[in-house]
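Engineer: below are the sequence and a predicted model for it; my questions follow.
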Amino acid sequence: MTETPTTAPVSATMIATANPATGEPVGSWPVDGAATVAAAVERARVAAQTWRELGFTERKRALQRWAAHLVVNVDEFCALISAENGKTADDAYLEVVTAVEHLNWAAVNARKILGPKKVWPGMMMANHEAVIEQRPHGVVGVIGPWNYPVYTPNGSIAYALAAGNTVVFKPSELTTGVGHWYADAFAAANPALPEGILSVVSGPGETGRALVESGVDMIAFTGSTATGKRIMAAAAARLTPVVLECGGKDAAIVAEDADIAAAADAVAWSAMANSGQTCVGTERCYVVASVLDEFLAELTKRVTDLRPGSGPDASYGPMTLPSQVDVITKHVEDALANGGTAVVGGPESIEAPFVGPIVLLDVPEDSVAVREETFGPTLTVRSVRTVEEAIELANASEYGLASSVFSRKRGMEIARQLRAGATSVNSPAAYAAIPALPFGGVGESGIGRIHGAAGLLGFTRPHSIARQRFMIPGMALLSFARTESTLSTVRKLTALRFGRAK
């Protein structure tokens, strides 16, 4: 994920958003400084007791009312997403409904995953009851991105709320209006609940810094690896837990037994959808040589007619972050200068704020187009001799967010060898739409998980409780009153249970 920008129209006191395709203003909001952020965190802390004490059932009802409000008003919401982010109306709709799927899953499954659980105390402590209770951290600070301004932060917010936390959310300064609409929808759906369960603070990077340093009990961040590391370092001062979803340079592998037409269709969508501004979008593709020509023909057929734009017929929208156009230009020019070949498009495809689809063949592995996150509608394709070579190249990255595999017979086998947090077999990014699957990366792609049971558990801390139910005469092990006879009995039992290898 590219770094949240500081180039939005910001003054000392106001932040404004604009349509990235047309420059037309969308809205403006006050910049929240450290004092305002601290006040929001304090309101969240006050509201936390009420929200926690509602319990799983009432929290589920509140979250499902929120989901219903999002669905009933989806057209209005999608129009705002399209205006601030630039993505097509269809893409905005798919983002919202996928977020709603996650929201509902977290609400429905929170009790099952986070409810108190009794565990066997062991023979030595058999007179005790042992219980694990998952306690919410308290106030969670969420810093969201601009490329998926609803779906991505929702993966932290929905799960944090379902777990009993309150949330202070700082959206990207490029999609501030989306962040406010999303949070306001919760309040509108739940007018009887107190202020502060979900609130928004607005502003540039300094507002995010203030949130990190405000004393929140956990931080969930989506953005660049560099910024994620700075947040983690700042959080270390108070040992504040963090979950970081950072950059990716995701690879696809096309095996010799793949359905080539289906693989090309999936890779084309994964690489080009949302103008390539997708942290789990395919940026590298490794294709076994025996099917390379067929794959390139199918891919070219699907990609050539894609058109960026702002109208209803556009395949995808503009680059949301203007400076990303410079990154794309640098990567494409470097790839061609170092021996890569443009199969589709090239430097002439870049006409800010739009970038047409670009497919580059056999770009050197040490080039920036292969090593660094491009975050645009570009794709590098490389011929490999075997699937094993493809796995080695796919894993030779500092990043490890997601990946995809196309093979009729070996899909699961290949997937299990990839160094990534998630893999989709014979489809693009399916894991992102399945709420039960945890999501997150390894290496430079981040730490921790959102979504699924792991996501719910990550927004809580376990509290272990051991309750003595009755005394066992002569067996007071945790006491200065224990006797040698007691220890002799323990020694004999231990020898019987563990002293012989089976």
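Structural biologist: Thanks, I have the structure now.

Engineer: going forward, measure contacts between C-alpha atoms and count neighbours the same way
Structural biologist: Will do.

Engineer: helices or strands up against the helix or strand encompassing residue 297?
Structural biologist: Element membership for residue 297, per DSSP states H and E: helix 292-303. With contacts taken as 3 or more C-alpha pairs under 8 Å, 6 or more residues apart in numbering; DSSP states H and E, helix 292-303 sits against helix 260-272, strand 341-344.

Engineer: residues making contact with that helix?
Structural biologist: With contact meaning C-alpha atoms under 8 Å, 6 or more residues apart in numbering, helix 292-303 is reached by 260-261, 263-265, 267-268, 287, 343-344, 357, 383.

Engineer: hold the first one in mind and look at this next one:
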Amino acid sequence: MSVATETFPSLNPATGEPVAEHPVHDEKAVAEAVGRAREAADWWAALGWRERRLRLLNVKGALARNINRMAELIRQETGKPLADAQIEVVLAITQLDWAARNAQKVLGPRTVFPGLTALNHKCVLEYRPLGVVGVIGPWNYPIFTPMGSIAYALAAGNTVVFKPSEFTPGVGVFFAELVAGVVPEHQVLQVVTGFGPTGAALASSPGVDKIAFTGSSRTAKRVMAACAQNLTPLVAECGGKDSCIVDSDADLEAAADAALWGAMANAGQTCIGVERIYVVEDVYDTFLKTITDRARDLRPGFDREAVYGPITMPGQLDVIEGHIKDALAKGATAVVGGAESVRRPYVEPVVLTDVPDDSTAVCEETFGPTITVHKVKDLQEAVEKTNRVGFSLAGTIFSGSRSRAMDAARQVRSGMTSINAFAAFATVGALPFGGVGESGFGRIHGADGLREFTSPKAITRQRFALPMNLSSFDRTDKDMARLLQTVAMLHAKRYKR
């Protein structure tokens, strides 16, 4: 890679102290990385399923042996508590393990029944690697979130060029070092560091076969525009404005505990975090008292006793403060905290009630430790209000009725829903992860995540010739009569209810 003349520091957002210095990779450096990835792609794909599985399981082992080192680096670059960083690494390990162990089963060649019209053919469906995948990662979960693309792309037989966030470059660099230690022959995972132009160079590179992006909807549109130059396909996860719905027969203590964790953990900087809570009126007062009593005890900081850390991206503090002030100006009540809770670089817990539906605190992604709590008459109204917002990533439902909860989960417009727990789907490697609407498109994780980084290929092989050949200029009227007779026999019958 060409030597970068410009560098930038990654900073600890809690202290402002530099963590490390990293190069700003320009368009030429990105092109060189993509070129090396292209050269490595044929070798990596040719290794075959079993050898790639072995290599990736050893990468998993290397990451597991370095949990504490990786977690401390995450803590330094994001400010989150060490235990939360350790949990993040554990979740990343489980995704890497699932992708490695299941790639062949999901993507390996399979025989498909051809149907009577092609009975003389053997039909095979294969999923072929794309080649080079570019991954543009976020800063809020700098190892777990991109692992959903990196691990699955590698397991599918692709090589990867990873552009981590400029706020957490060291996490990406360290993981690439672990991969190189296990796969020394070729650079199957490379990291390019820098700011927006570095990501744009990766997205617009003609040598990249697919981009996996995580970030804001606004940035996703710019990435899509860059991808459009070469018709490069894109999988995008663009955040959310997720709700937690609390039914009248829910376990209120469990619901309050889960909703508060979903809203406040990682300082609310979670794409699938809880930002809105809709509570059926029969239990609204009890639930509100329960969650506010819990919220008042939470304290941000960088010490061991703090339950969450600072806002990692300084510019987000203005967004959070703006949403709180907008809600209060429109008649909302702050039952915990308020505008004064923004104490840079921290935001203390904020719980708002009576928030109008048109306020930014309800309609736009806040990405901070704030929640709005709303009273609704029933589960159906909660679902309707949930679906009014354009973001449709995930959600949570607490109910004592399995059937009502399942019905509501199916009605909520989202890619994922967890019942009587927060975000359980994110811990299950077999389940796809992704949203709809302004929350993006495509899927990572699970079988769908593996297929996301492949191209399906259909192959037919004629085993014997049929008595009639319809794909020939020698076709006769008798052949056509036989065909139409067969179609009538198989498909022309009437079906009754």
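Structural biologist: Looks like it came in fine. The structure presented is a predicted model; accordingly, all values stated were derived computationally and were not measured.

Engineer: fetch the TM-score of the aligned pair.
Structural biologist: Here the superposed chains carry a TM-score of 0.97, computed using TM-score structural alignment, normalised by the length of structure 2; 489 aligned residues with a C-alpha RMSD of 1.0 Å.

Engineer: picking that back up, which residues in structure 2 does the helix holding residue 297 of structure 1 align to?
Structural biologist: Aligned by TM-score structural alignment, helix 292-303 of structure 1 falls on residues 284-295 of structure 2.

Engineer: how far apart are that stretch and its match in structure 1?
Structural biologist: Averaged over the aligned pairs, stretch 284-295 of structure 2 sits 1.1 Å from structure 1 after superposition, using mean C-alpha distance after the TM-score superposition for structure 1.

Engineer: related to what we said a few turns ago, closest to residue 91 of structure 1 among the contacts of helix 292-303 of structure 1?
Structural biologist: Among these, residue 268 lies closest to residue 91 of structure 1 (C-alpha to C-alpha), at 15.3 Å.

Engineer: residues near whatever residue of structure 2 lines up with that closest one, how many?
Structural biologist: Mapped onto structure 2 by TM-score structural alignment, residue 268 of structure 1 lines up with residue 260. Other residues lying near residue 260 of structure 2 total 27 when counted by other C-alpha atoms under 10 Å.

Engineer: try residue 366 of structure 1
Structural biologist: Around residue 366 of structure 1 there are 11 residues (other C-alpha under 10 Å).

Engineer: tell me the secondary structure of it, please.
Structural biologist: Three-state assignment for residue 366 of structure 1 (DSSP: H, G, I helix; E, B strand; the rest coil): coil.

Engineer: what's the match for it in structure 2?
Structural biologist: Aligned by TM-score structural alignment, residue 366 of structure 1 pairs with residue 358 of structure 2.

Engineer: over to residue 334 of structure 1?
Structural biologist: By TM-score structural alignment, residue 334 of structure 1 lines up with residue 326 in structure 2.

Engineer: my read: that match touches residue 360, true?
Structural biologist: Yes. Assessed by C-alpha atoms under 8 Å, residue 326 of structure 2 is found in contact with residue 360 at 6.8 Å.

Engineer: could you count how many residues lie near the match of residue 334 of structure 1?
Structural biologist: Count around residue 326 of structure 2 with other C-alpha under 10 Å applied: 19.

Engineer: OK, contacts around it?
Structural biologist: By C-alpha under 8 Å, 6+ apart, the contact list for residue 326 of structure 2 reads 359-361.

Engineer: do you have the strands of the stretch 351-497 of structure 2 handy? List them.
Structural biologist: 370-376, 391-392, 395-398, 418-419, 436-437, 440-441, 454-462 (DSSP state E, counting those that start in this stretch).

Engineer: in structure 1, which residues correspond to the fifth one?
Structural biologist: Alignment of strand 436-437 of structure 2 against structure 1: residues 442-443, by TM-score structural alignment.

Engineer: now that stretch on structure 2. Mean distance?
Structural biologist: Superposed on structure 2, stretch 442-443 of structure 1 shows a mean distance of 0.6 Å to its aligned residues (mean C-alpha distance after the TM-score superposition for structure 1).
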